[in-house]
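> Here you go, sequence then predicted model.
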Amino acid sequence: MTPNSCASPAFPWKLWLYTNYDCNLRCSYCVAKSSPNTPRRMLGLANAKRLVSEAVELGFSEVFFTGGEPFILNDIYEMLRFSSALVQTTVLTNAMLLRNARLDQVCEIANENLILQVSLDGGNAEEHDHYRGRGSWEKTVEGIRLLQERGFRVRLSTTETPVNTHRLEQVCAFHRSLGIPDEDHFVRPLAKRGYSKEGLELSAANLIPEVTANIDGIFWHPLSTDLDMQVSRSLFPLADSVQRIQDQLEVIAQTGESALTAFT
């Protein structure tokens, strides 16, 4: 079986790996409920390698590492090295920890397949720090510049909030001033999941699936690893979970009951 047999041509064959759930920040809209005090729930190096290998065999075109803050983990560099040797690999980060030894280690594994995607919610501290915490904007921007100085391709992701919704053009102007092109900047709306008390109501019933794994199993989409999004409690074989998702997509296509939304 390969993903090319999927009934829906809109299905994005990406694999998302929740490496951990603890984070150096406690963003007030975090869908994963991450914070410095959140239990780690680490996926582990062996699981990450096997999932990437099986995804590549199935024909997946991209792998994303997320958390929590992945760069809290000592094993993240080997995970990224292994994955980016096989497939385009993106790691999501707030870039605040990428200094000194951590920055050196990620630079040692740099290659054309490895992309760092940094969360930036404003062109100034007021808009960004409102949800992410005082002082975080300045440290994140410093991290972006340090990565660029080392030659990394940096993508930016912005969550549209009531604070920045009328100033998104200023966010774009700021990322352009950093030398980051428009195609490497993504804006998405708030989702009412995790810590967030506002935003879109999204679930497996209305989301285009993007296969997601954490230590507890396989999920429909990285938006949430709540139980209502769980596809399987078993990580392996990944092909079994992919088949379950394909089967559900066929049911949706036949019934026409739900229009699926892309949300990454």
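Here it is on my side, so go on.

> okay, CA-based contacts and neighbour counts for the rest of this
Will do.

> Now do the helix or strand residue 131 falls within: distance to the chain's middle.
Element membership for residue 131, per DSSP states H and E: helix 125-132. Distance, stretch centre to chain centre, for helix 125-132: 20 Å (Cα atoms, centre = their mean, to the nearest Å).

> what about versus this one:
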Amino acid sequence: MGKEKMNRITKNIQVAKTFLQGRVPGQLVIQYTDLCNAQCPQCGMRASNDFPRTTLGVERTKEIIATAAEKGFAALSFTGGEPFLHLDEVCALSCYADQQGIDYIRTGTNGYLFAGSDKAGFSDKVKRLADKLAATPIRNIWVSIDSSDPQVHEQMRGLPGVIRGIEKALPLFAERGIYLSANLGINRNFAGRQEREELDADFFRAGFDRFYRYVADLGFSIANVCYPMWSEPEQADTEAVYAATTSDQITYFSHVEKLALFSALFETIPQHRQRLRIFTPRASLHALLNQYRGEEHLSSSCRGGIDFFFVDSADGNTYPCGYRGEENLGPFEQLEMKSCAGGDDCRRCDWECFRDPSELFAPMTALRTTPLKLLQRLRQDPEFIRLWWEDLRYYRACHYFNGRMAPSSSKLRDWELQGAPVAAIS
């Protein structure tokens, strides 16, 4: 038996043991830097905000990564700020994480390196960038797209011409086996600049339809959506440790608007699954809608602070997530995972980074820890388990969103508008 196959069997056994303990494979988000060069109004780390900028540094981050590997973490994300301002370091740290045995490594960019596509040497510059990233084990690289109106996106980011550069860069990356992901952080301008006081379901449905068509036409084959990251004005600087949140009205949606927003996203996703690998799980949206309709018991609490954690660049300490900034857990190396097994029944934010995977893992963890509660939930909400199973089958058709694999047009073609594959309904 080959070494690679043996390693895979060993890791599968470790994952099985994790589930038997009522836990899920760990996910760690490391904010490597809060330095940024964009002007996004929806983010507290925008370049115009005046605060002391920090970067963890290579050696400190290696200590965290080595500890994550020892603790059995399976997924690692490098976020910012703008991670590509420290591109060489992020590449080196990704290789180190791979050497330590962490399989799922992600990072992202605001796309600033894709600006200036009209200048001489642009293609050569992008090829060098793609070659550098192709030499790493980074599995997924997201590129922020704030609006399906390119002018609005570029004005919000302060990056003129970046969309044309992204469009030119995508095939060059694909030639090197890297399929970039379009990442929408939902804001009131995501379908074009809006001055309306209240947005309704028809607007959101048309907006998501336009967004998915737009990023597919640009050349993306993977798309993700981050739910609104808005904080109350009095909490914006004191609660969330991850400053990608803001009290700016551009990310504010009322309770009624959120119901319409999440419903529209839920309804729109199946219409584009044949063309795009859409990361957003409908089972999670379904549960989030239950919560907003006052049926919190028909949703799952977040695994943040149980299996998922966030490391802040400013102090290098660990937090349950980027939102719960008042809960400083100290250095990651000193974190006692066993003490986190109980966790909190937390649904305080909508942030998809931990909420979506928590919902996807919920049936497996509940089967081990609270089987009667799971059975009661499934009796009251059988639609959840249908959507959950559908999501898992769709994820498989998408190669589990492996950004180092081309999309399978034959597998995606099987998905009907209703969201179920032809084989399952014929």
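The structure has been received and is ready for your questions. Everything numeric here is computed off the predicted structure, so don't read it as measured data.

> Superposing both, give me the TM-score.
The pair, once superposed, lands on a TM-score of 0.75 when counted by TM-score structural alignment, normalised by the length of the first structure; 245 aligned residues with a Cα RMSD of 3.4 Å.

> Can you tell me which helices and strands the helix holding residue 131 of the first structure packs against?
Helix 125-132 of the first structure sits against helix 136-149, with contacts defined as 3 or more Cα pairs under 8 Å, 6 or more residues apart in numbering; DSSP states H and E.

> Show me the contact partners of the helix it packs on.
Contacts of helix 136-149 of the first structure with the rest of the structure, by Cα atoms under 8 Å, 6 or more residues apart in numbering, involve 94-99, 103, 118, 120, 124-125, 128-129, 153-154, 178.

> Please flag which of the residues you listed sit within strands.
118, 154 (DSSP state E).

> which of the contacts of helix 136-149 of the first structure are buried?
Neighbour-count burial (16 or more other Cα atoms under 10 Å) applied to these gives 94-98, 103, 118, 120, 124-125, 128-129, 153-154.

> what angle sits between the helix holding residue 131 of the first structure and helix 136-149?
Here helix 125-132 of the first structure points in a direction 100 degrees away from that of helix 136-149 (axes from the mean of the first three to the mean of the last three Cα atoms, to 10 degrees).

> Average offset of helix 125-132 of the first structure relative to the second structure?
Superposing on the second structure places helix 125-132 of the first structure at an average distance of 2.9 Å from its equivalents, by mean Cα distance after the TM-score superposition for the first structure.

> hang on, the earlier thing: tell me the one among the contacts of helix 136-149 of the first structure nearest to residue 226 of the first structure.
residue 94 (22.8 Å; Cα to Cα).

> Where do the strands of the first structure begin and end?
So, for the first structure - with DSSP E - the strands run 14-18, 62-66, 88-93, 114-119, 154-160, 185-189, 212-214, 217-219, 230-232.

> so the fifth one matches what in the second structure?
It stands for strand 154-160 of the first structure. Across the second structure, the stretch matching strand 154-160 of the first structure (TM-score structural alignment) is residues 180-186.

> for that stretch, the distance to its chain's centre please.
The chain centre lies 8 Å from the centre of stretch 180-186 of the second structure; the measure is Cα atoms, centre = their mean.

> what do you get for stretch 206-223 of the second structure?
Worked out by Cα atoms, centre = their mean, stretch 206-223 of the second structure lies 17 Å from the chain centre.

> Now it: buried residues?
207-216, 218-223.

> and if you look at stretch 374-381 of the second structure?
Buried-residue list, stretch 374-381 of the second structure, by 16+ other Cα under 10 Å: 374, 377, 378.

> if we take the residues you listed, which one ends up nearest to residue 344 of the second structure?
For those, the nearest to residue 344 of the second structure is residue 374 (17.5 Å; Cα to Cα).

> That closest one maps to what in the first structure?
Using TM-score structural alignment, residue 374 of the second structure sits opposite a gap in the first structure.

> what residues are up against the residue nearest to residue 374 of the second structure when sequence neighbours are not counted?
Spatially, and ignoring its direct neighbours in sequence, residue 374 of the second structure is nearest to residue 366 (5.9 Å; Cα to Cα, 6 or more residues apart in numbering). Taking Cα under 8 Å, 6+ apart, we find residue 366 of the second structure in contact with 22, 373, 374.

> Tell me the one of those residues nearest residue 9 of the second structure?
Using Cα to Cα, the contacts of residue 366 of the second structure come closest to residue 9 of the second structure at residue 22, 20.4 Å.

> The counterpart of residue 232 of the first structure in the second structure and residue 342 of the second structure, how far apart?
Residue 232 of the first structure maps onto residue 329 in the second structure, with residues paired by TM-score structural alignment. Residue 329 of the second structure sits 15 Å away from residue 342 of the second structure, going by Cα to Cα, to the nearest Å.

> Between the two, which is the more surrounded one?
More neighbours surround residue 329 than the other of residue 329 of the second structure and residue 342, with 18 against 11 (other Cα atoms under 10 Å).

> Let me know the closest of the buried residues of stretch 206-223 of the second structure to residue 79 of the second structure.
residue 223 (17.4 Å).

> Tell me the spacing between that closest one and residue 205 of the second structure.
16 Å.

> Residue 6 of the first structure reaches residue 248, doesn't it?
No - in this structure residue 6 of the first structure lies outside contact range of residue 248 using Cα atoms under 8 Å: 10.5 Å.

> center of the second structure - which residue?
residue 353 (4.8 Å; Cα atoms, centre = their mean).
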